[in-house]
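Undergrad: Predicted model, plus sequence, below.
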Amino acid sequence: MKAFVVEKVGDNEFKSSIQDIETPKCEKNEVVIKVTYSSLNYKDALSSIGNPGVSKHFPHITGIDVAGTVFESTSPIFKVGERVLVTGYDMGMNSNGGHAQFVKIPASWVARIPDAISDREIMTFGTAGLTAALSVNELIENGIKPESGDILVTGATGGVGSIAIAILSKLGYNITAISGKKERIDFLKKIGANEIILRENFEEESRKPLLSEKYAGVIDTVGGKMLANALKQIKYDGVATCCGLTSSHELNTNVFPFILRGVRLIGIDSVECKLEKKQAAWEKLASRWKINSLNSIINEIPLDGIKVAYEHLLSGKAVGRYVVKIKE
């Protein structure tokens, strides 16, 4: 089979290429998926350059998302020919991932693709869409309604941010988007943002422990100063979710938003969360949360387009979602 393989060629030196390698075989309670589509995420890009926090074993096939059909199964739960997907767990990190024609997966990681959505569409969502859906769901479950007030979305042109905006817009929320890309303002308005704030204007540090109340909820994808400033501006009884660290893994804040305004900060993990929770999110994304602007955020590429796309992701130039079509 053909696969996108990353190899370690020296100390802190890695190379990647499309290679012909042996097709994996099923062992106990495993599934081999014939891949139709995969996608690209920031974590995939880090894996491709040997980031030790993501991948430690090489040679290695990237791809933390995959969709396709069951080609071989030793599990009583899945039958040959069923449409399935996998996101998260260890796939694409230290287990071979979805950037290949076939991938072998523990059956406990596998979810079924809802009938109402195609493989291409569900990979446009992928881990980014799942994370966005889990974030939106936390706002709703914690009582943040469209009439509660504006929702702030950081990292708005990225995969999680852009999908979160599109979902929120469909559900009737008013959205303020933050981005560092002036040239993408029209894109953000097209997918549903009502107001756009440029990153440099929002990241200006304030020594005040609290700022004026502006947002009922926040979906943060970047961490660092952005999240710290957002917390200071959340309305009483508001909610912030956090899922990323592209700005920084550190959060320098104070307790005032939490003890004076009752703000809640909720972490979002789409990697190890229960399969039942993932399946419920996929069902929503395939039905009432399915977004009309999905095609406007897709960048479809073949296996041999992955390397250039990784460069865009790592340099912060990526917009929307990269979907990888796997040819037979």
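TA: Yes, it's here.
Undergrad: When you work out contacts or count neighbours from here on, use the C-alpha atoms and nothing else.
TA: OK.
Undergrad: Which residues are in contact with the closest residue to Asp119 other than its chain neighbours?
TA: What sits nearest to Asp119 in space, not counting adjacent residues and going by C-alpha to C-alpha, 6 or more residues apart in numbering, is Ala67, at 5.8 Å. Counting by C-alpha atoms under 8 Å, 6 or more residues apart in numbering, Ala67 touches Ile33, Val35, Thr36, Tyr37, Ser38, Arg83, Val84, Leu85, Val86, Asp119, Ile122, Met123.
Undergrad: in a helix, that's where Ala67 is, yeah?
TA: No - the assignment for Ala67, made by DSSP: H, G, I helix; E, B strand; the rest coil, is strand rather than a helix.
Undergrad: Where do the helices of the stretch 151-300 of the chain begin and end?
TA: 159-170, 185-191, 199-202, 224-231, 256-260, 275-286 (DSSP state H, counting those that start in this stretch).
Undergrad: let's bring in a second one:
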Amino acid sequence: MTFTALVLNQQDKRTIASIEQLDDSVLPAGDVTVAVQYSSLNYKDGLAITGRGRIIREFPMVPGIDFVGTVIDSSDARYQAGDNVVLTGWGVGENHWGGMAQKARVNADWLVPLVDGLTPQRSMMIGTAGLTAMLCVQSLMDAGITPERGEVLVTGASGGVGSVAVSLLAQLGYQVAAVTGRAAANGAMLTELGAKRIIERSEFEQDARPLEKQLWAGAIDTVGSKVLAKVLSQMDYNGAVAACGLAGGFDLPTTVMPFILRNVSLRGVDSVQCPYPQRLQAWQRLAKLLPASYFSAACREVALTDVASCADAITQGQITGRVLVKL
């Protein structure tokens, strides 16, 4: 039995992506074999496929940090042939073959069942980015940031995490301010998703003073670096920032002033090793909260042959919303 996969190899320190026909015998070890229906393209996938980030250490590798599919066979009692399952994170697509292939074999602990209310296609329109966004929103809620507190800022709002976060916050009744570097191109989409105002990213790329005017009750940051520093300096007293990305850099040129004078909390959010109960709850909330308008406004579908060019685009900040990969 053979299957089609996007395979990454390294030649002369360059990452080469090619579509290959592989035999089932080369699938890695695991408890559950899945016929993959869809994967999706995330920023981390873009870095891996283009070789612009040190995401992959061993080659060959099948990228794709998430997927949805149907169980073919399983040695774990939790999953039976015919079950629909979703995988996000756990190093899949980085150090274990991932979702950009027609078949995957993985550890059963990494899977969750496809929750009621989601089709396989829609689950990958959400994907890792959407799961991360839901965890960020939940983190703000856990910090006591309610809609009555004031505006919530979302940086990188045109991207995968940001676009889902805007939609989720709007559905929960928050006033959302969306930061994007492509306001002219993406402002209408973000408004449709629920943003009340659109802010140019350039306003957040200047060096921040230790403290600036208090503007935001809460924030979700996908960018890091100067943008996150600027956001922290503008948080309300008792505000909270959920940080989950580093598209602008992993440094943080700030001071302790927002934390000790305004009681601001910076809450890190990781979806890769999120425990099963929290992960399943987040998927269930996503199925209930995301409106149909999100799936039509912020998602598009591509074939495996288009992934390499899309990977280049996403690392250049040229992808809007979510890119679904049909296997």
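TA: Looks like it arrived, so ask away. What you see is a predicted model; the values in this text were computed from it and never measured.
Undergrad: follow-up on the earlier one: mind putting the helices of the stretch 151-300 of structure 1 into a markdown table with mean neighbour count and distance to Lys79 of structure 1?
TA: Converted to a markdown table, these look like this (neighbours: other C-alpha atoms under 10 Å; distance: least, C-alpha to C-alpha, whole Å):
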| stretch | mean neighbour count | distance to Lys79 of structure 1 |
| --- | --- | --- |
| helix 159-170 | 26 | 32 |
| helix 185-191 | 18 | 38 |
| helix 199-202 | 14 | 48 |
| helix 224-231 | 23 | 44 |
| helix 256-260 | 15 | 49 |
| helix 275-286 | 17 | 18 |
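Undergrad: Lys28 of structure 1: which of those is closest?
TA: When the helices of the stretch 151-300 of structure 1 are compared by C-alpha to C-alpha, helix 275-286 sits nearest Lys28 of structure 1, at 19.6 Å.
Undergrad: Check which helices and strands that closest one sits against.
TA: With contacts taken as 3 or more C-alpha pairs under 8 Å, 6 or more residues apart in numbering; DSSP states H and E, helix 275-286 of structure 1 sits against strand 111-112, helix 119-141.
Undergrad: Next one: the closest residue to Leu139 of structure 1 other than its chain neighbours from Leu245 of structure 1, what distance?
TA: Leaving aside its sequence neighbours, Leu139 of structure 1 sits nearest to Val239 (C-alpha to C-alpha, 6+ apart; 6.5 Å). The gap separating Val239 of structure 1 from Leu245 of structure 1 is 18 Å, by C-alpha to C-alpha, to the nearest Å.
Undergrad: Those two: which is more packed in?
TA: Taking other C-alpha atoms under 10 Å, Val239 of structure 1 and Leu245 do not tie; Val239 has more neighbours (25 against 15).
Undergrad: Check the gap between Ile291 of structure 1 and Met93 of structure 1 for me.
TA: 29 Å.
Undergrad: ok, the residue nearest the centre of structure 2 - contacts?
TA: Nearest to the mean C-alpha position of structure 2, counting by C-alpha atoms, centre = their mean, stands Ala129 at 1.8 Å. The contact partners of Ala129 of structure 2, by C-alpha under 8 Å, 6+ apart, come to Asn42, Gly160, Val161, Val164.
Undergrad: what's in contact with stretch 188-205 of structure 1?
TA: With contact meaning C-alpha under 8 Å, 6+ apart, stretch 188-205 of structure 1 is reached by 156-157, 162, 165-166, 168-170, 174-182, 185, 225-226, 229, 293, 296.
Undergrad: my bad, should have said stretch 169-181 of structure 1
TA: For stretch 169-181 of structure 1, the surrounding residues in contact (C-alpha under 8 Å, 6+ apart) are 145-147, 149-157, 165, 168, 188, 191-200, 202, 289, 291.
Undergrad: what's the answer for stretch 43-53 of structure 2, then?
TA: 8, 14-17, 54-56, 63-65, 93-94, 308, 310-312, 314-315.
Undergrad: Same check on stretch 306-323 of structure 1?
TA: Under the criterion C-alpha under 8 Å, 6+ apart, residues 16, 37-42, 44-46, 48, 120, 123-125, 157-159, 162, 297-301, 324 lie in contact with stretch 306-323 of structure 1.
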